[in-house]
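Trainee: Need a 3D model of the following:
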Amino acid sequence: MIDDTLYLKAAAQILRDPLRPFDFAVNWYGWREPFWDVFKNPPGVAYWLAAAEKLAGTREIVLHAAMLPFVVASVLAGVGLARRFAGDSPFVTTLWVASPAFIVSGATLMADVPSLAFSLGGLWLWIRGVDMDAPRARWAGAFLAGVAVIVKYTAIVSVALLPLYALLAARRARGRVRLLADLAPAILPALGWAALTVATSGRVHMLDALTVTGGGLDPVADWPLHRGIALLTFIAGAGVFPLIALVAAPRTRWIPIVAVGLGVAAAVGAPSLWPREGLRPGAVPCVGILATIGAWALLTVLADAVVAVRTGEPTDRDSLFLGAWIVLQVAYLWLWSWTIAARFVLPLLVPLAFGLARCLGARPEIERSRRTNVGLALISGGTLALGIVVLFADGRAGDFHRRAVPAIVRQAGGREIRFLGGWGFQHYAEQAGLHRVDARAPDLRPWELIVQPYYTTNNRIPAALDGRLKRVGNLAAAMPALGVQTMNPQAGAGFYSSVYGPLPFFPARLPADGVAVFIATPE
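Mentor: You can find the predicted model right below:
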């Protein structure tokens, strides 16, 4: 559980007042502030979760089951797009579906997979409508792509793919104008959401969400290197399948040289961008290897797109489109995103899988090769195995929080308990009736207990409490599966945010998480 907690809070508010989904306050960063200013996503998933809670209750199994349709829809849309760009091999889709990025993201309550489902479904319908000259398919595709934007704002990057494909496919200017006019349904969902926020609050949430600490209009100082290194390592680590770029026939001889150079630069630069104590033995070489693979994969597909520009053959327009798709996603992640995360990289993995499969000979105009199919199946199987390991490892912290909080409450014997830290720990703590410490005004009474998780965000003890807290207990989780850490600054692992480390996951003999218990002494 990371930002799942915020989606659940929005869902609870929707059940109270469906027209004002963000009209309440929350303590997320350590102090209470309007939810509007904290939450940088639209309410699409929150409305869906609210409906699920209304119909079937708030049990976790119910909520996770409610997200399964989006997982299935993503896969089905991916299959349709794979047939269009990479032939009928089923293993082209399994390349990215088996990735840790998709498997873990599909198990959350966040917007990443639902947004992907609408984006891919909309793109598939749009392309089908353009290729078959079917206006209704284009309208439906444009509308679905627009719905993706009110599920996750960053899906606007995928909306840009619709006119791009139309411009590449239409040979005459008149045809292009007609196709572009069919994009109108794409703006309807965002207009509806904007109208609702203006009517109820006098503001447009989409515009306010442009300001995100560390990204967008408010980047950190070292963002070009930080995001650049993490982007390459996460492409390889959270995707795994980009490994096949190493065996794809290179379009140019300079690809391996540039990729290795970028990998070496990433390994050299990582210790100056992330805390050295968090980079365990082997982490820096791993950064270099993954960055090399990530760069190699990107350059391989982009080189194929460049060749398509030079030849100008109609069959090569697909390579050009996939290259442009990748460039758009990379531009967003590197130039705008506040962090690099496996779930943020996920939309990039889809065209990357198609492009790499094409470089291996999986193209609609080429007869399917048994050798290519076997290779894609093997890499998919290996990717799936690792994805399952990461999924179980990632769930260990949430399982610990679910059990630890009630255990601490029982042992407290009725004593007042406050807590620090956010994410899933906050959800379970508040569910148990605990109140979060206000970091700006920590008004603690003597002998109150304070619990502090090891690794969750915003868990620092306020300076005003220095000298007042005495540690009286500690509860640690077991080590996750194979020691794989996904969100641990002591292991350089930042699956959900590269702020925690330059790698999506890394093995370390550390607990999945833990909780320190303090008691407040008299001033």
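Trainee: Going by C-alpha atoms from here, please, whenever you check contacts or count neighbours.
Mentor: Will do.
Trainee: Which secondary structure elements does the longest helix seen in the chain sit against?
Mentor: In the chain, taking DSSP state H as the definition, the longest helix is helix 370-412. If contacts are counted by 3 or more C-alpha pairs under 8 Å, 6 or more residues apart in numbering; DSSP states H and E, helix 370-412 sits against helix 91-97, helix 100-105, helix 423-431, strand 484-485.
Trainee: To what extent is residue 210 buried, counted in neighbours?
Mentor: 15 (other C-alpha atoms under 10 Å).
Trainee: How about it, nearest residue that isn't a chain neighbour?
Mentor: Of all residues not flanking residue 210 in the chain, residue 216 sits nearest, at 6.2 Å (C-alpha to C-alpha, 6 or more residues apart in numbering).
Trainee: Confirm for me that that neighbour is in contact with residue 336.
Mentor: Yes. Here residue 216 reaches residue 336: they are 4.6 Å apart, a contact under C-alpha atoms under 8 Å.
Trainee: if you go through this structure in chain order, where are the strands?
Mentor: 25-27, 32-34, 211-212, 215-216, 417-419, 435-436, 449-453, 469-476, 484-485, 487-488, 493-494, 506-507, 514-520 (DSSP state E).
Trainee: related to what we said a few turns ago, let's have the helices and strands packed on helix 370-412 in a markdown table, adding distance to residue 66 and mean neighbour count.
Mentor: Formatted as a markdown table, the helices and strands packed on helix 370-412 follow (distance: least, C-alpha to C-alpha, whole Å; neighbours: other C-alpha atoms under 10 Å):
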| stretch | distance to residue 66 | mean neighbour count |
| --- | --- | --- |
| helix 91-97 | 19 | 27 |
| helix 100-105 | 14 | 26 |
| helix 423-431 | 19 | 21 |
| strand 484-485 | 27 | 28 |
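Trainee: Next, the second sequence, to be compared with the first:
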Amino acid sequence: MMLPFTRIPRLAAYEVQRDLAILVVLVAACAGPFLGQPFHLDDAFYLDMARNARAKPLYPNDTPYVFEGRRLADMGSHSHPPMQTWFLATVSLVAGEEPGREWVYHVAALIYPLLAVVALHFLAARFVERPIWAALGLAAAPLFLVTQHTLMADVPTVAFWLGAVSSFIWAVESSRRSLYGLAALLLALAVLTSYQAVAVIPLLGFYQWRRGRARAGWIALAAPLAVVAAWFALGFLHYHRFLLADTLGYVWSRQPGTWGNLAVKLSAVLQYQGWLVVFPPFLLHVVGRGGRGRVLALALVASVYLSAGLIPGYPLGQKAVFVVGIAGGTLVAAAMAALGAAALRGRSAALGFAPLEAGFLALWYFGVLAYSVLFLTEGSARYILPLVPPFVIYFVRRLEVMEVAEYRLESPAVIGSGMAASGALVLSLFWGLALAHADAEFARIYPRAARDVARLRPSGDAFFAGEWGFRHYLREAGLRQLPVDEGEVKGGSLVVTPALALPYEIPRGLKSMLVPLETLGYEPATPLRLQDARSHAAFYSTGWGGRLPFSFSTKLLETIEVRQVNLLVEQLPWAAVESAAEHGPWPGYLALHERSPLGLVARPDTRVVYRWSPEARVIFEMACGVSPDAYAPGEDTEFEFEVRQCNAAGAVLAGSSLSLRPGTRERDRDWQPVVLELHSAREGAETLELRYVSGGGRGIGVFASSVLRKPK
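Mentor: Prediction:
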């Protein structure tokens, strides 16, 4: 029978120093290629709050904020407490916020994955003979490899969680007060990083109840509760509300407890387990041995039927991803359930775990599983990160039991414990690095988009309407967040929206004045997708479309729409109008050759003068057309369109005219382009003048699709 360590692993021991050196080198080597990864997903939010924290350290979320198009008075009820914000605020004091400083933040954040794997090494020594294998399993877990390259709170939470559990377990075993104090500190840091980390307190309370003897254990568990209570009290005094009330209201509005949402979240959690902890073939081989092979067979059959109900329209390859993930995840859950059942019966589990050890690991696993499925709003791989350590410990213990059993075999197994252990580690590592590379490619889209938009941007304002890295990098490029008050957006301004990065609704009035300027498409260098509604990938959230932990696609991942507020339409109320008709020009549409762009519609003999000039030279483009009822085939009626830019004295600085004879020239029955370079206000430009004249005195003319472009 193999036994775990009976003494606390000490740093002075050579084996421990060797193991820790291996872990540090592995984590650093895996992080190296991604240190320059652009800020990604909710990193932008944490950086915004960190900026505010430098001015208001006690209330880092006390700042007005527009999130997904909604104006909020403050972010005090954000779903995470302030520890990660404080950390980033501290880093920003050294790194600053200049472009290209991402690597400094990622280097600083390496403290978290290092703490996590080191803490798991010490914790696993209480449960398995070779704790380094458990720590290596966490370091190589694809889920861990992907999430450690963001600045969000997930890996910090797990790091403090594991540090607290390891310290507390060994404090109970050794009765060392210093370890109780360390556990209390790390527990406080964990619950100040994520409210979900409160779940670790009853977990450790269970261990203290079953094995603890010192009152110091209960004091250590009470300390983080006092810290959270103090945080809520401080928030109530400042904001005059219970901070979690709005958070819980938002969660409730998403209806997390409906049967449909529960099914989606459970299937997502199972798939994340099946694909993102241990590479699936080794997971199925090691955990599915013996009687659990029948569980695996049933899980495969059930997942095939489940795929028909949950993802009926998915291609066959995507259904295969779903089936393998569900089968693997079900096997994991069944194995941990068997562990818990043995503990409930008061018997040692087949793996040699004592009832307390088995019960502790099972309670840990199912506690995280329960809150992920029952209380969180959608499925997300990063939500289940805290349940990876107990399963990794279980997996290593199964490998150790396999090793002992192999000594009794007359002939060696085809895939022995050594091959399974090394194969699981190496292939999980490569699979995780492939996923991390795909995620980095995803993150790199938005700095590229910001550069592309900057090249397109003419003089004047530009606004964005989206979140994630899109928000961060477009603001870095000088764009402003689209204001809730659409009246602040003037003619000629750009409005840039993503397809994937949570675009928010543009006010109806403003949307009606937008004309297309450019569509930018981005396809990563790898076909592997982590978040893509079109290929059903949902690593980060099932709420953004998709039901799979990953997918493959060769299509565009992100599409950026660059549109411009039609200057002629938006500025019309302030323009001077001269018209022979009773009614002046108006915004509208004219269909010519199946195209009906937004334009300024004018009756014959109309002159419109805009008191407007650009800040710098721009190219003014538009298309002019005449309504079909203005002429008859063969009729030689002439229709004139003229655009002029003048200075204060009325002198023409730039001008262009267009003469159309649609009755005799068939090409003039379609839209005809007008292109003109406009001078800047510094060059004396003051007005923009449009004129439409009809030789026959009838029919409407349209100045359509007017846009301002940056000169090349």
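Trainee: Drop the TM-score for these two in here.
Mentor: Overlay of the two chains. TM-score (TM-score structural alignment, normalised by the length of the first structure): 0.90; 513 aligned residues with a C-alpha RMSD of 2.8 Å.
Trainee: Any figure for the gap between the residue nearest to residue 210 of the first structure and residue 34 of the first structure?
Mentor: With distances taken as C-alpha to C-alpha, to the nearest Å, residue 216 of the first structure is found 20 Å from residue 34 of the first structure.
Trainee: What of residue 404 of the first structure?
Mentor: Counting by C-alpha to C-alpha, the gap from residue 404 of the first structure to residue 34 of the first structure is 29 Å.
Trainee: So which of these two has more stuff around it?
Mentor: Shown here are residue 404 of the first structure and residue 34; by other C-alpha under 10 Å, residue 404 has more neighbours (19 against 14).
Trainee: Now do the contacts for the equivalent of the more buried one over in the second structure.
Mentor: Residue 404 of the first structure maps onto residue 449 in the second structure, with residues paired by TM-score structural alignment. Neighbouring residues of residue 449 of the second structure by C-alpha atoms under 8 Å, 6 or more residues apart in numbering: 470, 474, 520, 560.
Trainee: For the first one, give me its contacts.
Mentor: Think residue 470 of the second structure. Contacts here follow C-alpha under 8 Å, 6+ apart; on that basis residue 470 of the second structure touches 446, 447, 449, 450, 498, 501.
Trainee: Excluding chain neighbours, what is closest to the aligned partner of the fifth one in the first structure?
Mentor: Right, the one you point to is residue 498 of the second structure. When the first structure is aligned by TM-score structural alignment, residue 498 of the second structure is paired with residue 453. Nearest residue to residue 453 of the first structure, sequence neighbours excluded (C-alpha to C-alpha, 6+ apart): residue 515, at 4.2 Å.
Trainee: Please look at that neighbour and residue 455 and confirm they touch.
Mentor: No. Using C-alpha under 8 Å, residue 515 of the first structure is not in contact with residue 455; the gap is 9.1 Å.
Trainee: what do we get in the first structure for residue 399 of the second structure?
Mentor: Using TM-score structural alignment, residue 399 of the second structure lines up with residue 360 in the first structure.
Trainee: what about that match, how many residues close to it?
Mentor: 20.
Trainee: Quick check: nearest residue in space to it, chain neighbours excluded?
Mentor: Per C-alpha to C-alpha, 6+ apart, closest to residue 360 of the first structure is residue 248, 5.6 Å.
Trainee: And that neighbour, how close does it get to residue 376 of the first structure?
Mentor: Distance, residue 248 of the first structure to residue 376 of the first structure, using C-alpha to C-alpha: 12 Å.
Trainee: the more surrounded of the two?
Mentor: Each of residue 248 of the first structure and residue 376 has its neighbours counted (other C-alpha under 10 Å); residue 376 has more, 23 against 17.
Trainee: quick one, what contacts the alignment partner in the second structure of that one?
Mentor: Aligned counterpart of residue 376 of the first structure in the second structure: residue 421 (TM-score structural alignment). Applying C-alpha under 8 Å, 6+ apart, one finds that residue 421 of the second structure lies in contact with residue 399.
Trainee: hmm, back to that, so which of the contacts of residue 470 of the second structure is the closest to residue 296 of the second structure?
Mentor: Taking C-alpha to C-alpha as the measure, residue 296 of the second structure lies nearest residue 501 of those, at 37.3 Å.
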